[in-house]
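Asker: I would like the atomic coordinates for the input below:
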Amino acid sequence: MLSFDAIVVGAGFAGINQLYQLRQLGLSVKLFEKAPDVGGVWYWNQWPNATSDTPSEVYRYSWDKEDLLTYPWPTHVLPQKETRAYMNHVVERHNLRQHMQFSSELKSATFDKSDSTWTVLLSTGETFKATYLILATGRFNKTVWPSIPGQEKFAGKQYHTGIWPENRDLKGKRVGIVGTGSSGAAILVGLAKEAKQLVSFQRSAQYVIPNNKDLVSAEYRDKVNKNYEDVFRKVRRCGIGSGFDPVSADYTTFSVSAEEREKVFEAAWNSVWGLAFTFYTFSDIMTNEAANRELCQFLRKKIAQIVQDPEKREKLMPPAEALYDKRPVCSSGYYEAFNQENVDVVNFKKTPLVEITEKGIQTTENLYELDVIIYATGYESDGTWADINITGPQGTTLGEHWAEGSTSYLGILKAGFPNLFFVIGPQSSLANIPSHSEFHAEMIGKLISKAETMKKEKSSASGNKTVLPKSGRHALWFMGGYDKYIDKVQEAVDTYRGFVFAY
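Answerer: All right, here's what the predicted structure looks like:
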C-alpha cells in the first residue's frame, strides 16, 4: 500500500491551494478528485452562462504573484470556462498534475492508532495511507433536488445545475427552470436566446443585481498589477474577503441628500462588483430597515424601468414588504431577458404548483408543456463531510459526531479526529471562497509544518472539544466577518490556543 505524508481530497480552489502549500513544505502529497479533471464546483457547473460573482483580481490561489500578473484576465467577472482555465494555468505552471489522480472518489477513511495514520479507500478500490488527511471537498457539491409530486412521470429530461459536466444542446427546446437563486438567474440569461420557450418557475421574486462582465482594460489591469499587494491586503481586511474598502460608519443612507443617494445607488448598479449594494454603498444598508427599504425602492424602480410587460413585471417584482436581505443574486441581463416573447415567469405564490406530469409542470391555472426541466435549487450547505465514512481512533464516525449538527474548531479541525483537516469546514467565515480557501490552506500548512518539526515527540494536532447542543441547533457559519475570523485563526495557529498534542 502506497503511503504519503498527506492526502488531499478535492481539486477545486481549496484542493489546489492545499496541494501547492504542502508541496512547498517538501512533503509527499497525493490529491484525489472524483471528477475527471480539475475545477471542483466549476468542473460540474458547465451550464450556459455559469459565472463567478467574484472580481477577477481577487483570485490568487497559487500564492505566486507571477500567476496573477501573467494570466490574461479577460473580464471583470469570470465565466466558468475562464475560471477553470486559470485553475489549469496554476496546475500546469507549478507542475501539480503529477500529484493528482482523477475519477477517484473518497469512500472511507479510518484512523489507525498503531501508527497514527489514515487509511483511505477510493471508489477505484485502491487504498492509501497518509499521516495527514485534508478534506478540500467544499461546501458546494451535494445538490438539493426538490421533491415535487409526479417527477418520475415526466417524459422529458431533468437536470440540476450542480451536475452539468458536459455540453447539452437545448436549442429549440421548451425549458422550465425551477429556482431563482444565483444559478437560476444566470442560466435563464444563458438560455434566453437558445430555447424555443423558457419559463422561470419561482417561489418568490428576487432582487437580481447585474454583475459587470465588461472587458478588463489595459489601464485597469496595469493598476492591479502595480498595486498587487494592496489588493490582497484589502481582501484580507474585508469582512467578506472580497477587497471592498470599508464604508465609514457615519456614511449612512440618510446622511446625504436624495440626489446623492440616487447617485450612489446608480454607481453600485453599474459597479464591477455585483455585491456592491450590500458592502459598498452606505454603512447601514443591512442594519437599518428604513435604509434597506430605500434601497429596495431604487431596485423596484429599476425593475419597473426594464421589464416592459406589466404581467411579467408584477410577477418579477418582490412584494413591498420584502427587504434586500437574502444572499445577493447577481446576473447581468436578467430582467432584460423577460422582454423576449419566448421567456416567461410563473410565481408559485400567485399560481401554486400542483404537480409534474408526463408533459410538464402543472399549476393551478395552466399546464406548461416542457421538453426539459432544470432544477437550479442549489446545495446542502453542510457539504459532504458527514456522508463520507470517516472513522476516528475511538471507532466512531464523523457522521455520528455530527448527528446533531456539524461543528469544528476554527472551521479547520474536529476534536477526536487527529490530523484530519477541513478547508472551509463548519463555522468558517461566510466569505469569498477563493480568498477563504487560500487562507485556510496557509493555516493548515503552518500547522502541519509545526507538527513535522515535532515528529520526534510523535505529536499530532487535534482541535478542542466542542459540546453539541441538545436542541440540535447550532451556528454553521462564523458571522463576525472574514477579517475578524482571520485574526482569531492566526492567533490560534501562532499560540496553539485550543489545541491538544497527544501521542
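Asker: going forward, measure contacts between C-alpha atoms and count neighbours the same way
Answerer: Noted.
Asker: quick one: Met443 from Trp145, how far?
Answerer: Counting by CA to CA, to the nearest Å, the gap from Met443 to Trp145 is 35 Å.
Asker: more crowded one of these two?
Answerer: The neighbour count for Met443 versus Trp145, taken as other CA atoms under 10 Å, is higher for Met443 (22 against 14).
Asker: Give me the distance from the longest helix out of those in the chain to the chain's centre.
Answerer: Counting by DSSP state H, the longest helix found in the chain is helix 433-453. Taking CA atoms, centre = their mean, to the nearest Å, one finds helix 433-453 lying 19 Å from the centre of the chain it belongs to.
Asker: Need the contact partners of it.
Answerer: 13-14, 17-18, 21-22, 25, 58-61, 235-236, 241-242, 412, 421, 423-424, 429, 459-461, 486, 489-490, 493 (CA atoms under 8 Å, 6 or more residues apart in numbering).
Asker: who touches the spatially closest residue to Gly179 that is not a sequence neighbour in this structure?
Answerer: Take Gly179 and drop its neighbours on the chain: the residue closest to it by CA to CA, 6 or more residues apart in numbering is Ala376, 5.0 Å away. By CA under 8 Å, 6+ apart, Ala376 lies in contact with 160-162, 177-181, 183-184.
Asker: Here is the second sequence; please produce its structure so I can put it next to the first one:
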Amino acid sequence: MNTPLATARPSAAQNTQRYDAVIIGAGIGGLYQLYRLREAGLKVLAIDAGSGVGGTWYWNRYPGARVDSPSHVYQYWFSEELNNAWNWSERFPAQPETERYLNFVADRFALRKDIQFSTRVLACDFDETQERWQITTDKGITLNAKYLISCAGTLSTPLKNLFVGEKSFKGEVYHTARWPKEPVDFTGKRVGVVGTGATGIQVVQTIAPQVNALTVFQRTAPYTIPMRNQRYTDADRAALKARFHEIKALARNSFVGFDFDFTYGAFYDATPEARRAILEMLWNDGSLALWAGSYGELFVDEGVNNEVSAFVREKMAARIKDPALIKKLVPTDYGFGTRRVPLDTGYLETFLRPNVEIVDIKAAPIERIVENGVQTADGKIHEQDALILATGFDASTGALTQIDIRGRDQQLLRDEWAHDLRTTLGLMVHKFPNLFLTAAPLSPGAALCNAPTCLQHQVEWITDCIDFLEKNQRAVIEPTLAQQDRWVAHHDEMAATSLVAKTRSWYTGANVDGKPKRLLAYAGGVNVYREHCDAVAAQGYAEFRIN
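Answerer: Got it, this is the predicted structure:
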C-alpha cells in the first residue's frame, strides 16, 4: 500500500488541549459533524490540513472540476432555512460554486472558530487508563478527547510517486487532487494527462482547446454519459425549494442517495421496446439516473448488464463515428456501471480534434518519466512540457492509514487494514473505542452513494450514539469482535451478488498495490443500510461493549 510505515511525531508537545470530541476534516461531513456536536453541548474541535473549509472541494480545483450529482441533492438537509437562503446557479455546479456553498455554511453557523486549519493529524493513541484519545498534530500540540471522529473523506489521499523518474522531468507536474490556487496557463504547451477516470475526463475536455498538443494516457476506457447541465432561473430554484422535504425523503431512501431510484419494475417484465424507451429517456436526462435509477438488475444480472452496456456503447460510438477511435474509447472488457460512471461535456468529441492523441498504456505501460516526457514500454518517448496526473486515490482507507491510529493493546489501524478491511457498519472498528468513522469501508459512503446523503446520515448516527453515551453517563463504546464479524459477513454476502465486486477498479481497492481486495462500499443500498443502522440504535447499541 502507498502509505508510510511510520509517521514522524514531534519530540514533545508544546501544550495539551482538552475537548469532548475532535473531528478530522472540515469538508461536507466534518462541518456537519461539528455543527451537530456543538448543538449537543459538547466542546469540539475540527482539524483540517487545508487553509479553508471544503474538503474535496478545497483541494480539487483542477480545470473543469464539477459536481456530477445535481445540486439539489448535493447539499445539506438539516436546515430548510439554509436551503432557502442559498441559490444554486446550475444543475451541476463547478468547483468554485461548491466551495462557496461550503464556506457559506461555515459562516452562517459560525463554524470556523472551532476549526484549526493548516494542521495535519500525525497520531491518535487511545489511552486505556484515561479512556480518552491523545491526538498529536504537526503543530506540536496534543489534543485530549473522549471521542475521535474521522470525516477525512473517501477521495482525499491521492496516489503519488507511481512512476519511476518523476523527479527527473524538467517540465511542470500537477496532481489534480493538489491543484494550485493560482490559475495555470497551458496555452501553446504540449501537455500529457495520465488517467481517464471522472477527473481525467473533466481535465481533458477543458484544456484541449487551450493547448498546442494534448496526449492522453489511458489504461481503461470509461463508459461516459453526456452531462445535460442547465442554468437555473428563479422559477427553477423556487420549484426545487418547494420540494425540500420530498427530495430529502427520496434521497435518504433510495439505493444510492439520489432523488431517483429503481422505479420501472423488473427488467424482463417489460418488452424490449419498453425497456429501450426507458433507457433512451434516462440517457437524454444527462445524469446518473441511467446508472442508479433504471433497473436494479443492472448490478446483479449479467444478461441485463450486457443489454444496458450494449445500449451505452451504441450511444458512445455514435458520438465518435471514427472506427479507430471507437475501438480505443468505447469499453468492451467490463460492464456499464461496474466501475465509476462519469458525466462528460464533449469528452469523446475532444479526440476528434487534430491536437489530441490517445495512448493505450494497457498495451504499452508507462515505463518511466524522463526529463522531456513519458517513456512507454514500446520504447517511445512522448515529449511533454507539462504533465497532469489524474491517477486516483487510496479510496476510503488512505486518509486514516497515513495516520498512526492506535487502539487497545496498541493495535495499529494501518496494520489491521493492511491485513483485511474490516469495520462494524462502516462506522466503528473493533479494538478502537470511541473512534467513529464516516465514508469508511463497508458502508455505502465508501463509494456507492451521493456523498452528502451518506455523510449526513452517518454524522446523525454518530451524534445520536454519543448523545446516548453522554445521557447515560457512559465512558466508552466499542464494537465486539463477534458483532464486527457478522457485519463483514453480511457485507460480503451483498458484495457476492454484485457485478461491481467482480470488476477491477478503485471500488475494490485494485488501484493500490498491496491493498486487500474487498468491495469498499456496502452494496445492499443506502436505504437498507439505514435500516441496519437504525435497528442498532433502537436496540440501545446492545451488541456493543459499553462501559
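Asker: TM-score for these two?
Answerer: After superposition, the two chains reach a TM-score (TM-score structural alignment, normalised by the length of the first structure) of 0.92; 495 aligned residues with a CA RMSD of 2.3 Å.
Asker: about what we covered before: how far away is the aligned partner of the residue nearest to Gly179 of the first structure in the second structure from Gln402 of the second structure?
Answerer: The alignment partner of Ala376 of the first structure in the second structure, by TM-score structural alignment, is Ala390. As judged by CA to CA, Ala390 of the second structure and Gln402 of the second structure stand 20 Å apart.
Asker: try Lys160 of the second structure
Answerer: Taken as CA to CA, the span from Lys160 of the second structure to Gln402 of the second structure is 13 Å.
Asker: before we move on, what about His532 of the second structure?
Answerer: 30 Å.
Asker: which of these two has more neighbours?
Answerer: More crowded of His532 of the second structure and Gln402, by other CA under 10 Å: Gln402, with 20 against 13.
Asker: quick one: what's aligned to that one in the first structure?
Answerer: With TM-score structural alignment as the criterion, Gln402 of the second structure lines up with Asp387 in the first structure.
Asker: Now its match: closest residue in space, sequence neighbours ignored.
Answerer: That would be Gly399: by CA to CA, 6+ apart, it lies 6.7 Å from Asp387 of the first structure.
Asker: On the three-state scheme, that neighbour is what?
Answerer: The local conformation at Gly399 of the first structure, judged by DSSP: H, G, I helix; E, B strand; the rest coil, is helix.
Asker: for Arg313 of the first structure, same thing?
Answerer: helix.
Asker: What's it aligned with over in the second structure?
Answerer: Checking TM-score structural alignment: Arg313 of the first structure goes with Ile326.
Asker: With Gly445 of the first structure instead?
Answerer: Checking TM-score structural alignment: Gly445 of the first structure goes with Thr463.
Asker: now stretch 214-228 of the first structure, how far from the chain's geometric center?
Answerer: Offset of stretch 214-228 of the first structure from its chain centre (CA atoms, centre = their mean): 25 Å.
Asker: likewise stretch 221-238 of the first structure?
Answerer: Its chain's average C-alpha position is 22 Å from that of stretch 221-238 of the first structure, according to CA atoms, centre = their mean.
Asker: Same question for stretch 41-58 of the first structure.
Answerer: Worked out by CA atoms, centre = their mean, stretch 41-58 of the first structure lies 10 Å from the chain centre.
Asker: Over to stretch 90-108 of the second structure?
Answerer: Worked out by CA atoms, centre = their mean, stretch 90-108 of the second structure lies 17 Å from the chain centre.
Asker: Going by neighbour count, which residues in it are buried?
Answerer: Residues 90-95, 97-99, 101-106 are the ones in stretch 90-108 of the second structure that count as buried (16 or more other CA atoms under 10 Å).
Asker: Which part of the second structure matches stretch 326-339 of the first structure?
Answerer: Stretch 326-339 of the first structure corresponds to residues 339-352 in the second structure, going by TM-score structural alignment.
Asker: which outside residues touch that stretch?
Answerer: 68, 197-198, 201-202, 204-205, 208, 222-227, 286-288, 291, 316, 319-320, 325, 329, 356-358, 500, 503-505, 507.
Asker: Now restrict those residues to buried residues only.
Answerer: 68, 197-198, 201-202, 204-205, 208, 222-227, 286-288, 291, 316, 320, 329, 356, 358, 500, 503-505, 507.
Asker: Which ones among those map onto strands?
Answerer: Residues of these located in strands (DSSP state E): 225-226, 356, 358.
Asker: how deep is the residue mapped onto Val194 of the second structure from the first structure tucked in, by neighbour count?
Answerer: Residue pairing (TM-score structural alignment): Val194 of the second structure is matched to Val178 of the first structure. Counted with other CA under 10 Å, the neighbours of Val178 of the first structure add up to 20.
Asker: what's near enough to touch Val178 of the first structure?
Answerer: 184, 200-202, 373-377.
Asker: Turn these into TSV, including secondary structure.
Answerer: Formatted as TSV, the contacts of Val178 of the first structure follow (three-state DSSP):
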residue	secondary structure
Gly184	helix
Ser200	strand
Phe201	strand
Gln202	strand
Ile373	strand
Ile374	strand
Tyr375	strand
Ala376	coil
Thr377	coil
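Asker: Please report the distance of the match of Arg313 of the first structure from Ala221 of the second structure.
Answerer: Distance from Ile326 of the second structure to Ala221 of the second structure, by CA to CA: 10 Å.
Asker: now swap in Ala46 of the second structure and tell me
Answerer: With the distance defined as CA to CA, Ala46 of the second structure ends up 39 Å from Ala221 of the second structure.
Asker: ok, now Ser150 of the second structure?
Answerer: 33 Å.
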